[in-house]
Structures are given as C-alpha cells and as structure tokens.
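1. Structure for the following, please:
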Amino acid sequence: MNAMNLRSASLSVLVIGLALLAGTANAQGSPQLELPRIKLTADMYQIDVQLAQTPEQREFGLMFRKQMPQPEGMLFVFDVPTIQCFWMKNTILPLTAAFVADDGTIVNLADMAPQTTDSHCSTRPVRYVLEMNQGWFAKRAIKAGFKLGGKPFEGH
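-> Sure thing, here's the model as predicted:
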C-alpha cells in the first residue's frame, strides 16, 4: 500500500469512527420518542403513555426531554413487584411519579424536582410507575387509592 492509499484508508477509518461516536452521543442525548404507546384512563381522563419496558428504556426514561404534552406520560414496566425508587438526574421536566399496583391502584405519588438525585420510592412493592408532568394528578384530584384503567391492569 503506498502512502496515498494509506492516508486515504486512515481518513476513512477516522470518518467512520467519528460518525459512530456522533450516533452514540445523539442516541444518548436525545429523548426516547419511538417507544410503544398505549392508552390509560384516570376516571374520565385519557392518558397517552409511552412504555419503558427494557432496562435501557427504563434507565433513560424522560431524561433530556424539554417538553411533554399534558395528557402524555411514561409508564415504567418492571418484571416483578418490588420497591421502586426514582430520581431526576438529567431530567429537565418537573414530574410526578405515581407508583402503581398490578390492579392499577395508585399506591403513592411523589413530586420530583428536575436535575436532582433525591430518591423517590414506592411505599410498597409495585410493578408500574407512571410519570406525568408535575401537577397533572393534583389538578384532577387524583391521589393514592385512585384506580387507573388500561391494558396493563386488566385481569387483576
């Protein structure tokens, strides 16, 4: 290989490497918008939720998202009920977490301030956590003991 071909090959490897790094950074710095969606109900209100079902989806959650329409949220789905704890590192939006039992009953609610590492936990084991814009539940007088409806909670 002559010097010209070697330089060209090296440049190609560098360009490919930079493109891969940019793609990784973009994937880590961008909100998850392509997750599966389902509808939940809270009395007469419909909620359009994205499902965070894998460890990676749950870990990333709503980080870096700058806005979320009021009737939308994210439902974190875990394999088995356990005490769930959430924090807001890299999360820009103020959120409320509803810790939800298998039958859709809200166990407890926690308002969470953006960009903090304060831990917000369920008061008993749950398999679901629904994050909504802060104030969404309060404005609708939805509290612990309220039952949500939707496919994940059917049959319980």
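
2. drop to CA atoms for contacts and neighbour counts, all remaining ones
-> OK.

3. Not counting its own residues, what contacts stretch 105-114?
-> 87-101, 120-124, 134, 143-148 (CA atoms under 8 Å, 6 or more residues apart in numbering).

4. Filter those residues down to the buried ones and hand me the PyMOL line.
-> Applying 16 or more other CA atoms under 10 Å to these leaves a buried subset, and the PyMOL line that selects it is:
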select buried, resi 87+88+90+91+92+93+94+95+96+97+98+99+100+101+120+121+122+134+147+148
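
5. Tell me which of the contacts of stretch 105-114 fall in strands.
-> 95, 96, 97, 98, 99, 100, 120, 121 (DSSP state E).

6. Reformat these as TSV; add distance to residue 14.
-> Output for these, formatted as TSV (distance: CA to CA, whole Å):
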residue	distance to residue 14
95	41
96	44
97	44
98	46
99	47
100	48
120	44
121	45
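
7. Look up how far residue 138 lies from residue 42.
-> 12 Å (CA to CA, to the nearest Å).

8. In contact with residue 43, which residues?
-> Counted by CA under 8 Å, 6+ apart, residue 43 has contacts residue 148.

9. I should have written residue 145 there, sorry.
-> 105, 106, 107, 108.

10. Let me have those residues in CSV, adding neighbour count, secondary structure and distance to residue 50 as columns.
-> Shown next, in CSV, are the contacts of residue 145 (neighbours: other CA atoms under 10 Å; DSSP: H, G, I helix; E, B strand; the rest coil; distance: CA to CA, whole Å):
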residue, neighbour count, secondary structure, distance to residue 50
105, 19, strand, 19
106, 24, strand, 18
107, 20, strand, 20
108, 19, strand, 20
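
11. I have a second one here; can you model it like the first so I can compare?
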Amino acid sequence: LKELPFKWSPPAGWPEVRHQDLCVGLVELRMVYRLARPWPATLAAVLALASPPAAAAAARRASDGTALAGRSSLRWSSQSLAAKEPEPTPDEAGLFGPPFKVPLLRVDTGDVAADVQMQLAVTPAEQHHGLMFRRSLREDSGMLFLYARPSRRVLWMKNTLVPLDAAWFTNDGVLREVQHLHPLDLTYRWSDRSDISMGLETPQGYFEKRGLQPGSLKLDLRALSSALTERGFNPDEFLVSGTRPQH
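-> Purely as a prediction, here's the structure:
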C-alpha cells in the first residue's frame, strides 16, 4: 500500500478479509496501479477484496469517470478480483510433481526426528516459482531446493504469501542454518555458509517448535536419492556419493 496516495480501511460491517487473501489482492492491485492510475477504478479493485457486490457497483461508477487509456485493463482487473476463480497453484498444476516423504534424522542416533512431505524444486523454472502465490502450507510439508554446485545460496519472498523457515543443508544432508522469511519481503536472504547444496522451505517455526537445531539433524539422503530418481534426475549430481539406495 506504500504506492497508494491515501489510507484505506474497510467500513464497519464488512466481511473479515484473511491476511493471505489480502496479500493476493495487493499483488494484483500493485500490477493494476502500475498499468494505469485512474484512482476510482483502482479503488474498485481494493473493494473487491472484501465485497464483490460492492466492487461491481464501484467498478461501474468508476468506469464512468475513468480516462480511456487503461480503462479496459483496469475494468478487467477489478472484475477478475471480484469474480475470477483462483488460479491453480503450482502443486495443483503439476509443475513440481508429487511430494515425497523425506525423513529428518538425528545426527547422533540416526533416529527419525520428523517426516516432511517435500516437493522438489530442481529445474530453473521450479526454483524460480517456488512457493509463490500459495495461500497455505501444511505443517508437515515443504519444498526442497537442490543445487548441483555447493555455494552461498539465497532465497527471497517475492509473491510468497505465507511465513516460512529457510533451512540450509550441505551436500552430506546436515542442517547448517535456519532463517525466518516473511511474506512478500523482497530482501535477499543469503546463507552464511558458502558450501550450501540444499534449501528447505517449511512453515515458519517448524524447527523451533520441535527443538531441531543446526548440526543436530540431517536429511535422509537415501530417501531423497529415491525421490530424485523418481523425478528423473541423477542423485549423484546433487548429493554426496554413496547415498543411493541399495537394491
């Protein structure tokens, strides 16, 4: 809302708007504003977040005083906010394939500390999209980013609507760092270490709630190797040698 030249809050009696829904609307509103700036029509897009009927009426009133330039684009955007079905999220559209259960093991005992249903982000397209636009994330789920070359790695929260933890792993599977990531934050969040091969995004607080500390646990590399193979990738390109399942 920093780009808007006014402050706005819903009148009393309007339906409650979930924070995550508001984030989705603001992303679209920002694009509308940059496209053209007749403010009555832009305000109609805001109204759509809380009251589709009111939005439709506001959009009709706004169109009467809207300059010709950008009118059709703004009208389409406000209507889409009010009535368009939500776009399928990447997991629904099949971009990442199915999630795989990859246990987190305790380094000292090898016991299972937690099971995480992980989608794998391996290709550039998958890593670029990540968890963008998802409105929720199950407590036991996450997305694992895999890199072929150990390096200092970075994540950001562009178009990402849920708070996350970023857990950084070396290619031996050991957890090295955990960082908190906040919705829509465009700050680059770099790993401290320069030998990171994997980054796991989970719901924020996942590791803290379970008392899981850097250095105390590791990914089950055999399970991860099987998941990579099922996705059609060579595990040896990402993981330390000797992690393939024994048949």
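
12. In the first structure, what range does the longest helix anywhere in the second structure match?
-> For the second structure, the longest helix by residue count, based on DSSP state H, is helix 19-35. Per TM-score structural alignment, helix 19-35 of the second structure has no counterpart in the first structure.

13. Give me the mean distance between the strand ranked longest in the first structure and the second structure.
-> The single longest strand within the first structure, with elements called by DSSP E, is strand 72-82. By mean CA distance after the TM-score superposition for the first structure, the fitted strand 72-82 of the first structure averages 0.6 Å away from its aligned residues in the second structure.

14. Would you quantify the distance from whatever residue of the second structure lines up with residue 133 of the first structure to residue 76 of the second structure?
-> By TM-score structural alignment, residue 133 of the first structure lines up with residue 203 in the second structure. As judged by CA to CA, residue 203 of the second structure and residue 76 of the second structure stand 34 Å apart.

15. Name the residue in those two with the higher neighbour count.
-> Between residue 203 of the second structure and residue 76, counted using other CA atoms under 10 Å, the more crowded position is residue 203 (20 against 15).

16. So which residues of the second structure form helices?
-> 19-35, 39-47, 52-64, 71-83, 90-93, 124-129, 206-209, 221-231.

17. Residue 227 of the second structure matches what in the first structure?
-> Under TM-score structural alignment, residue 227 of the second structure pairs with no residue in the first structure.

18. Residue 227 of the second structure: how many residues sit nearby?
-> Residue 227 of the second structure has 21 nearby residues by other CA under 10 Å.

19. Contact partners for it?
-> Applying CA under 8 Å, 6+ apart, the residues contacting residue 227 of the second structure are residue 100.

20. go on, residue 154 of the first structure?
-> residue 103.

21. Residue 93 of the first structure too?
-> 65, 66, 67, 113, 114, 133.

22. so which of those residues comes closest to residue 80 of the first structure?
-> residue 133 (25.5 Å; CA to CA).

23. Once you drop chain neighbours, what's closest to the residue nearest the centre of the second structure?
-> Using CA atoms, centre = their mean, the residue of the second structure that lies closest to the mean C-alpha position is residue 131, 2.6 Å off. Of all residues not flanking residue 131 of the second structure in the chain, residue 160 sits nearest, at 6.2 Å (CA to CA, 6 or more residues apart in numbering).

24. on that earlier part again, from memory the residue nearest to the centre of the second structure sits against residue 164, does it?
-> No: look at residue 131 of the second structure against residue 164 with CA atoms under 8 Å: they stay out of range, at 9.8 Å.

25. how many neighbours does the counterpart of residue 45 of the first structure in the second structure have?
-> Aligned by TM-score structural alignment, residue 45 of the first structure pairs with residue 114 of the second structure. Residues near residue 114 of the second structure, counting by other CA under 10 Å, number 16.

26. The one 4 residues further on too?
-> Look at residue 118 of the second structure: counted by other CA under 10 Å, it has 23 neighbours.

27. Tell me who's in contact with it.
-> 99, 100, 101, 102, 141, 142, 143, 144.

28. rewinding a little: which residues sit against the longest helix of the second structure?
-> 1, 42, 45-46, 49, 70, 73-74, 77, 81, 133, 135, 159, 161-162.

29. Tell me the one of the residues you listed nearest residue 230 of the second structure?
-> residue 133 (26.3 Å).

30. quick one: contacts for the closest one?
-> Applying CA under 8 Å, 6+ apart, the residues contacting residue 133 of the second structure are 24, 89, 159, 160, 161.

31. Let's see that with 6 Å instead.
-> 159, 160 (CA atoms under 6 Å, 6 or more residues apart in numbering).
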